[in-house]
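**Student:** kindly generate the corresponding structure for this input.
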Amino acid sequence: MKAIILAGGIGTRLRPLSCTRPKLLFPILNKPLLDWTFERLAETGVDGVTLAVKYMAEVFMQRYGESTHGMKLSYSKEKKPMRTGGAIKYAEEFIGHEEPFLVLNGDIFSTIDYTALLKKHKESNAVATIALYRVEDPSRYGTVKLTENSQVTQFIEKAPLGQAPSNLINAGVYVLDPKIFNYIPAGQPVSIEHEVFPKLAKEGKLFGHEFKEIWIDIGKPADYLRANRILLDAEPKKRFLGKDVNVEEGAQISDPVRVDAGVNVGQNSRIGPYAVIGRDVVLGRNVTLENSVVFPEATISDNASVRGAVIGEGTTIGRGAEISEGCVIGDYVTIRDNVTISRDVTVCPSKEVTENVPEHKRII
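**Tutor:** Sure thing, here's the model as predicted:
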């Protein structure tokens, strides 16, 4: 079986961290999101994956090459943004017309059983079968009206609050029959959600499959932090310390935590709960770090505190600095000593912050 991963998005809502890496390479428990997806596809028996790419396409090509996890990789590189349907059509030459194939939105983390989704697709003789997930607020997503035999009779993309046909949302994972290519005009941007799925629903050729495993849309910084938190809770091993991690005298670690190789935790520091620390990070003495993700090679100096934030690669947090809930600090930023950054502040890559930031703003 083959699969397409839609990987061309810019990740605007994840800036400033997406300014320097594709969002599919954001680490989840210190492993890129895309690696998690590749692992699960390989376990399902997928033997060929096409990455539909545009933004930072070369980064994917350099990292993964022509194969990964025992699967052959190909790259469908768009010359202009083609939207979801256009990207699928653009990858037609790599997929062929022999059998149904998987399509995944690349910025989704899920433990859905792909085999069960494929089984439902084959049983219903559908052109498209959508994985469906139940949420409290469906207004950010496409929603469906479903019959008892799982046929989708109505598909509405991002209905206003209170007007959605159900709380079952499009989870961004599909099985498509090659007939889908007949519904997508070539050479132009097409939204499969706005233009193709509603048409299939009217024709009775769109079906759904509800699942209840883990599903997280990593579209915003808060969602990204939540994904790491959920996975920390799901992991049977609540404390993982990588190779050559040094924890100095008096440091306290509160589970769950995930600490990558080469990290140094200074004296009397308090780490966790819900701390994910990338490789070669240096934490000074009496540091407080909780409910946060720290990318590789960052430094958090003596007496600094980081709560509910994301700290970019190679960034330096000065002595006694405070980074508050909801902050996203880009790569290679310098926060000077004793600077306080208030809630929900974002700092773009390579900036230097020398004075307190008392209100929500973006430093560019």
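
**Student:** CA only for contacts and neighbour counts going forward, please
**Tutor:** OK.

**Student:** which residue ranges of the stretch 51-200 of the chain form helices?
**Tutor:** All helices of the stretch 51-200 of the chain, identified by DSSP state H, counting those that start in this stretch, fall at 57-64, 83-90, 92-95, 114-124, 197-203.

**Student:** how many neighbours does V103 have?
**Tutor:** As a burial measure, V103 scores 21 neighbours (other CA atoms under 10 Å).

**Student:** so how far is K202 from it?
**Tutor:** Separation of V103 from K202 (CA to CA, to the nearest Å): 21 Å.

**Student:** what's the answer for T115, then?
**Tutor:** From T115 to K202 the distance is 26 Å (CA to CA).

**Student:** likewise for L146?
**Tutor:** For L146 relative to K202 (CA to CA), the value is 12 Å.

**Student:** more crowded one of those two?
**Tutor:** When L146 and K202 are compared for neighbours, L146 comes out ahead with 19 against 13, by other CA under 10 Å.

**Student:** next up, for comparison:
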Amino acid sequence: MRIIVPMAGMGKRMRPHTLTVPKPLIPIAGKPIVQRLVEDIAKVCHEPIEEVAFIIGHFGDAVERDLKAIAESVGAKGSIYYQEEALGTAHAIMCAQDSLEGKVVVAFADTLFKADFQLDTNADGTIWVQRVEDPRPYGVIKLNENNEITDFVEKPQEFVSDMAIIGIYYFKDGAYLRNELQYLLDNDIKDKGEYQLTNALENMKNKGTKFIPAVISEWLDCGNKNATVFTNQRYLEYIKDEKGLVAASADIQNSVIIPPVYIGENAVIHNSVVGPHVSIGDNTSVLESILSNSIVQKESTIKNGNIANSMIGNFVSYEGRQSDLSIGDYNTLKD
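**Tutor:** The predicted model follows:
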């Protein structure tokens, strides 16, 4: 089994947090978004993961090392491919064409999920979906009486289905997918100016490929600050019974910790109330503060803060009062 992870986007909706790191490396409950994604896919695949291929921009050597380490954490080889310009989902996947062999999961890196199923790897293909109240902003699927997908409908303004495509796909034959994507590129078949995966899916379906749905129980978005803070909250609830969420090296004095929380290595918590639903990165200090429902990344200092529903980057120095914050890396603020 191979996992293909397109993640070359700039993450503009997450700025300033994506000015120094790509969005998929922003931490959720102490681990990068893309690591959570890869680990969760591995859990629902009952086969070993042979390779994780990351399709990125030119993010630098440190990011590439981190990504390869994420692949190794699930026992896989890590491969790096580059997308030089944004030409659509089909083009992005084809940047990793050398890894499109055998059984393949394609997962776009701003999507996290909770699933209670095991992936059926004998199916031709599987589209991961969730039922939504308002399907108009999404691509959706229609099913027949055999639970096979009959149609892919992009952003339907009239109701056709409430089963939204979340951006994760399984293909039994990666080489077949590669050939269908290459056909789009060779024949310059575009939708809204870009090469789209859905066009390849439609062609494959018309040739007899049987796609089935895999319905997840929760779909978590990391598209902007508020969505990412909420996803952090949900993940902390998922993993609240795991050991090691509060690092043994953390220095916690005269403070109240309200679980679920994640507190990283060598964090300092003095005279503060932290939680619930707070993630604090390595070597971060929280002093005389109250934090709830927030993410604070590495090497930062929070003093005299009363902070909720906030996201604070790396190497931040903050001293102030209660706020709803979105502070990028290397900032210093005082009230």
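
**Student:** after superposition, what is the TM-score?
**Tutor:** Overlay of the two chains. TM-score (TM-score structural alignment, normalised by the length of the second structure): 0.86; 319 aligned residues with a CA RMSD of 2.4 Å.

**Student:** and for L146 and K202 of the first structure, which residues touch both?
**Tutor:** 153-154 (CA atoms under 8 Å, 6 or more residues apart in numbering).

**Student:** what does S279 of the second structure correspond to in the first structure?
**Tutor:** Counting by TM-score structural alignment, S279 of the second structure corresponds to V276 in the first structure.

**Student:** from what I see, that match and P296 are in contact.
**Tutor:** No. Between V276 of the first structure and P296 there is no contact, the gap being 10.3 Å when judged by CA atoms under 8 Å.

**Student:** higher neighbour count, the two?
**Tutor:** Legend: neighbour count by other CA under 10 Å for V276 of the first structure and P296, higher for V276 (29 against 24).

**Student:** which residues touch the more buried one?
**Tutor:** For V276 of the first structure, the contact set (CA under 8 Å, 6+ apart) comprises 29-30, 228, 257-259, 292-294.

**Student:** in strands only, show me those residues.
**Tutor:** Taking DSSP state E, the ones among the contacts of V276 of the first structure that sit in strands are 257-259, 292-294.

**Student:** need the counterpart of A171 of the first structure in the second structure.
**Tutor:** Under the alignment (TM-score structural alignment), A171 of the first structure pairs with I166 in the second structure.

**Student:** that match: how many residues sit nearby?
**Tutor:** Neighbourhood size, I166 of the second structure [other CA under 10 Å]: 25.

**Student:** sec struct for R36 of the second structure, please.
**Tutor:** helix (DSSP: H, G, I helix; E, B strand; the rest coil).

**Student:** how about the contacts made by it?
**Tutor:** R36 of the second structure sits next to 28, 112 when contact means CA under 8 Å, 6+ apart.

**Student:** what residue of the second structure is the furthest out?
**Tutor:** In the second structure, counting by CA atoms, centre = their mean, N254 sits farthest out from the average C-alpha position, at 35.4 Å.

**Student:** now that residue. Nearest residue, chain neighbours left out?
**Tutor:** Leaving aside its chain neighbours, N254 of the second structure sits nearest to N271 (4.9 Å; criterion: CA to CA, 6 or more residues apart in numbering).

**Student:** just T37 of the first structure next, same as before
**Tutor:** Excluding the flanking residues, the one nearest T37 of the first structure by CA to CA, 6+ apart is F109, at 7.5 Å.

**Student:** what are the ranges of the strands in the stretch 1-150 of the first structure?
**Tutor:** 2-6, 27-28, 31-32, 48-53, 67-68, 71-77, 101-105, 108-110, 128-134, 142-146 (DSSP state E, counting those that start in this stretch).
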